[in-house]
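Novice: Pasted the sequence and its predicted model underneath.
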Amino acid sequence: MLGFLLRLLPFWVREPLLIAIGSVLGVRIMYLAVRDHDRVAAGLGVVFLVFTAIRVHAVIRALRARRNPSPTASADGTAVVAAAQPQAQAQAGTGSRPRPDTPEKEHNAWGQAVAAVAVFGALGAALWVGPRFMPSGDNAPKPASCSGGAHEELPKAYKNTPRPVTGEELCKALNRPDLAELLGTPEETATTASSTNNTAPLTDGKVAQPEAEVTFDTYTVNVSATYNELSTGQYVKLMKFGDEKDVKTLTVLGRPAVLSSDHTMKLEINLGSGGSGGPVGEGPLARTLSVALDRKDRGGYCDITVWSTSGALPNDSALLNIAEKVLPRIPERPAR
């Protein structure tokens, strides 16, 4: 059916169409054959290219016949002169134009067809070899993926806590593709991402406290969830007796929240003969957003902390934007 429809097309429509289809398919199939080392595909590609060469040869012959038409012959075999006799005599009087001594060399139709196939073959080779020598975007560093704590056995405190989030879940919620953009450094890529299923200190392992941390060149972001009985309101009152600075209460996604600043702890570990280590001073300043685990503030909170080694901090809006992305991934604490 398709062949019948193609035969209905005019010659100068059908042949260029067949040449275009044959060349594209031939080059593509040859490229795939070379890439996959498939001999069957290579043979099929050769068939398409040979078919294209034959069509190119036919078009070249048709163009040559149209450019140099042969004189019309009469019934007795003598050539019929198109011009009138007086006009021919006038032209004879003026004389014919001088022609070059050497006749014009005719082009070889098959040579042109082979040249066309060679051009398409060169294009196919360029498509195949080009990706090996051209720079690729795959050389860019890949962002860090969450690791650690994925296959650890959860402490007993997690089994006694209704619907607790795990460190791995926190890491997946925090390590978002747009986290660097939320921090104001969209050109950076996460270098490390980790998570743990810890318990809160000074609770004898009875309070679940999972956490996750993602590090960039500029900032480090830490998210933790503490499943204790301390409400955000009580937490704000305790800040009056601590070293927190720039305390600011607010509401995030309908939950009580508080912003505060405090220095991180700088640790030094001595692996010498003494094997001692411990805190030796204050680390860089960190900004923390603490949000209640539920709208009614029944107890427990989620901390989102950001700091940098240089001491620079992003705007508070960055912490709020991160909280709006992470908090929906943490189940609200049910009523007890």
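Specialist: Good, I have the coordinates.

Novice: contacts, neighbours, all on C-alpha from now
Specialist: OK.

Novice: Could I get the full set of strands for this protein?
Specialist: 192-199, 208-215, 220-226, 245-252, 255-269, 277-292, 301-307 (DSSP state E).

Novice: TSV please, covering these and showing mean neighbour count.
Specialist: Output for those, formatted as TSV (neighbours: other C-alpha atoms under 10 Å):
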stretch	mean neighbour count
strand 192-199	22
strand 208-215	26
strand 220-226	24
strand 245-252	14
strand 255-269	17
strand 277-292	19
strand 301-307	24
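
Novice: putting a second one here so we can go through both:
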Amino acid sequence: MSGESQARPKSASAWGQAVMAVVLIGGFGAALLFFQHTHADKEHAHAAPAATCSKPSKPPVKSPYLSGAQLCELLYVPDLADLLGTPGEKAQSTTTSGSTPPTDDKGLSGPYAQVSFPTWTVNLAVTYHNLPMAQTVKILGADARQHTVLGHPAFSYADRAIRISLGSDSSSGGSAPGAPSTVLSVSMDPQGSGKSFDLALWHTNGTLPPDDTTLLHLATTLLPTLPGWTPTT
């Protein structure tokens, strides 16, 4: 029996740096994403309790970077279903990345956490690098819709989640394009230095992607509470 999880969409900031890497060295290696996953049985979802964030097996190492487990705790707030416009829904599953952010600020992407409800699946990722957001917007061109979130530069774009299938022993499986999603990338600081919080949202049943309204509301409410967010002065 295999379990399925829709892992984080490709970060636009990651794509921007990937393009630069292709220009400079002619290619780049894709990093493996290791994650912990809890999933409610779909046949008994109505009777199952709400999902919870997985706890790390070891005490977290002190780091300036957020981990996937920390992001899950920060994303999975009690009123998350309300913020998504579906009050009363219970989360069916959570997923967190097990990858470690780079320590040289040159990695393509950082950790992520994901919470799936019957209606929506929302993903919160962190991108750590030195590619300014304005440059990423130029690379994306017409695909990027520019926004300002509480004085911070931001942009949104259409993407597609990646569906990962694992074997029963988590040793085999594969990936394939998943549901169409909308991604909102918001700079951690008002200067748009390159470090960003990336929120992605898609219909759990895989139908058409949402517009930007729900993501902007979620970002305005959630992001100012996260470590690393620099308020405007």
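Specialist: Structure's in. What do you need? Since the structure is predicted, the reported quantities are computational estimates derived from the model, not experimental observations.

Novice: Quantify their similarity with the TM-score.
Specialist: Here the superposed chains carry a TM-score of 0.64, computed using TM-score structural alignment, normalised by the length of structure 2; 181 aligned residues with a C-alpha RMSD of 3.3 Å.

Novice: coming back round to it: could I get the strands of structure 1 as JSON lines with distance to Lys325 of structure 1?
Specialist: Formatted as JSON lines, these follow (distance: least, C-alpha to C-alpha, whole Å):
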{"stretch": "strand 192-199", "distance to Lys325 of structure 1": "17"}
{"stretch": "strand 208-215", "distance to Lys325 of structure 1": "15"}
{"stretch": "strand 220-226", "distance to Lys325 of structure 1": "12"}
{"stretch": "strand 245-252", "distance to Lys325 of structure 1": "11"}
{"stretch": "strand 255-269", "distance to Lys325 of structure 1": "14"}
{"stretch": "strand 277-292", "distance to Lys325 of structure 1": "13"}
{"stretch": "strand 301-307", "distance to Lys325 of structure 1": "11"}
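
Novice: Now check structure 1 for the residue matching Gln132 of structure 2.
Specialist: Careful, residue 132 of structure 2 is Pro; it's not Gln. Per TM-score structural alignment, the equivalent position to Pro132 of structure 2 in structure 1 is Ser231.

Novice: How many residues are close by its match?
Specialist: 19 (other C-alpha atoms under 10 Å).

Novice: With adjacent residues omitted, what lies nearest to it?
Specialist: Gly299 (4.2 Å; C-alpha to C-alpha, 6 or more residues apart in numbering).

Novice: In contact with the one you found: list those residues for me.
Specialist: Tyr227, Asn228, Glu229, Leu230, Ser231, Thr232, Ala292, Leu293 (C-alpha atoms under 8 Å, 6 or more residues apart in numbering).

Novice: swap in Ile164 of structure 2?
Specialist: Counted by C-alpha under 8 Å, 6+ apart, Ile164 of structure 2 has contacts Glu4, Ser5, Gln6, Ala7, Gly173, Gly174, Ser175, Ala176.

Novice: Out of the contacts of Gly299 of structure 1, which end up buried?
Specialist: In the contacts of Gly299 of structure 1, burial by neighbour count holds for Tyr227, Asn228, Ser231, Thr232, Ala292, Leu293, counting by 16 or more other C-alpha atoms under 10 Å.

Novice: The third one and Ser290 touch, don't they?
Specialist: No. Judged on C-alpha atoms under 8 Å, Ser231 of structure 1 makes no contact with Ser290 at a distance of 10.6 Å.

Novice: Common neighbours of those two, please.
Specialist: Contacts common to Ser231 of structure 1 and Ser290, judged by C-alpha under 8 Å, 6+ apart, are Tyr301.

Novice: So which residues make contact with the longest helix belonging to structure 2?
Specialist: Using DSSP state H, we find that the single longest helix of structure 2 is helix 12-25. If you take C-alpha under 8 Å, 6+ apart as the criterion, helix 12-25 of structure 2 is touched by 27-28, 108-109, 127, 131, 133, 135-136, 139-140, 185, 194.

Novice: Which of those fall in helices?
Specialist: Short answer: the contacts of helix 12-25 of structure 2 in helices (DSSP H) are Met133, Gln135, Thr136, Ile139, Leu140.

Novice: With adjacent residues omitted, what lies nearest to the third one?
Specialist: Spelled out, that is Thr136 of structure 2. Thr136 of structure 2 sits nearest to Gly16 (C-alpha to C-alpha, 6+ apart), 5.2 Å away.

Novice: And for the one you found, the neighbour number?
Specialist: 20.

Novice: Which residue in structure 2 aligns with the residue nearest to Ser231 of structure 1?
Specialist: Checking TM-score structural alignment: Gly299 of structure 1 goes with Gly194.

Novice: Would you mark the buried spots in the longest helix of structure 2?
Specialist: In helix 12-25 of structure 2, counting by 16+ other C-alpha under 10 Å, buried: Ala12, Ser13, Ala14, Trp15, Gly16, Gln17, Ala18, Val19, Met20.

Novice: same thing with stretch 230-242 of structure 1?
Specialist: Buried, per 16+ other C-alpha under 10 Å, within stretch 230-242 of structure 1: Ser231, Thr232, Tyr235, Val236.

Novice: quick one on the thing from earlier: helix or strand next in line after the longest helix of structure 2, which one?
Specialist: As assigned by DSSP states H and E, the chain's next helix or strand after helix 12-25 of structure 2 is strand 35-39.

Novice: Mind listing what's buried along that next one?
Specialist: For strand 35-39 of structure 2, by 16+ other C-alpha under 10 Å, it's Phe35, Gln36, His37, Thr38, His39.

Novice: Now do it: which range of structure 1 does it align onto?
Specialist: Going by TM-score structural alignment, strand 35-39 of structure 2 sits over no part of structure 1.

Novice: Could you dump the contacts of helix 12-25 of structure 2 into JSON lines and include distance to Trp120 of structure 2?
Specialist: Compiled in JSON lines, the contacts of helix 12-25 of structure 2 are given as follows (distance: C-alpha to C-alpha, whole Å):
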{"residue": "Gly27", "distance to Trp120 of structure 2": "34"}
{"residue": "Phe28", "distance to Trp120 of structure 2": "32"}
{"residue": "Leu108", "distance to Trp120 of structure 2": "26"}
{"residue": "Ser109", "distance to Trp120 of structure 2": "23"}
{"residue": "Thr127", "distance to Trp120 of structure 2": "23"}
{"residue": "Leu131", "distance to Trp120 of structure 2": "30"}
{"residue": "Met133", "distance to Trp120 of structure 2": "27"}
{"residue": "Gln135", "distance to Trp120 of structure 2": "31"}
{"residue": "Thr136", "distance to Trp120 of structure 2": "27"}
{"residue": "Ile139", "distance to Trp120 of structure 2": "29"}
{"residue": "Leu140", "distance to Trp120 of structure 2": "26"}
{"residue": "Ser185", "distance to Trp120 of structure 2": "18"}
{"residue": "Gly194", "distance to Trp120 of structure 2": "28"}
